[in-house]
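S.K.: have a look at this fold, sequence not included:
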């Protein structure tokens, strides 16, 4: 049965894992997001009471 011969398939497995473990993580980590999150200020906004006309 030819599919039981591990010689060509083992080499394909090794090269595919080399690509996954060496090339792809650097591509994924180099990705930049278009909208970087910004920190919000810790100051509370000054609120004013509403001026109700019927109260």
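M.R.: Sure thing, it's come through. Because the structure is a prediction, the values reported are computed rather than measured.
S.K.: every contact and neighbour count from this point should use C-alpha atoms.
M.R.: Will do.
S.K.: what about residue 31, which SS state?
M.R.: coil (DSSP: H, G, I helix; E, B strand; the rest coil).
S.K.: residues touching it, list them.
M.R.: With contact set as Cα atoms under 8 Å, 6 or more residues apart in numbering, residue 31 has no partners.
S.K.: what's the longest helix in the protein?
M.R.: Using DSSP state H to define each element, the chain has its longest helix at helix 6-18.
S.K.: list of residues touching that one?
M.R.: So helix 6-18 is contacted by nothing (Cα under 8 Å, 6+ apart).
S.K.: this is the comparison structure:
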């Protein structure tokens, strides 16, 4: 029964975990967004009461 031979499957398992734990996080963390928020746009809005003409 070739399914019981762990040699090729263990190597595939270790290689896939190596890819998931080493290669993919470095690519994800190196990603930069085009529109980074700037502190100038983080102003509080001026709150005013509404003027309801029917009230």
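M.R.: That came through, no problem. Remember, it's a predicted structure, so these values are computed and weren't measured experimentally.
S.K.: re earlier: structure 2: matching residues for the longest helix of structure 1?
M.R.: Helix 6-18 of structure 1 lines up with residues 6-18 of structure 2 when matched by TM-score structural alignment.
S.K.: could you measure from the residue nearest the centre of structure 2 over to residue 21 of structure 2?
M.R.: Centre of structure 2 computed as the mean C-alpha position; nearest residue by Cα atoms, centre = their mean is residue 28, 7.0 Å away. Using Cα to Cα, to the nearest Å, one gets 11 Å for the distance from residue 28 of structure 2 to residue 21 of structure 2.
S.K.: repeat that for residue 15 of structure 2.
M.R.: Residue 15 of structure 2 sits 10 Å away from residue 21 of structure 2, going by Cα to Cα.
S.K.: please apply the same query to residue 31 of structure 2.
M.R.: For residue 31 of structure 2, the distance to residue 21 of structure 2 (Cα to Cα) stands at 16 Å.
S.K.: next one: residue 4 of structure 2
M.R.: In this view, residue 4 of structure 2 and residue 21 of structure 2 are 27 Å apart by Cα to Cα.
S.K.: what about these two, which has more around it?
M.R.: residue 21 (11 against 7; other Cα atoms under 10 Å).
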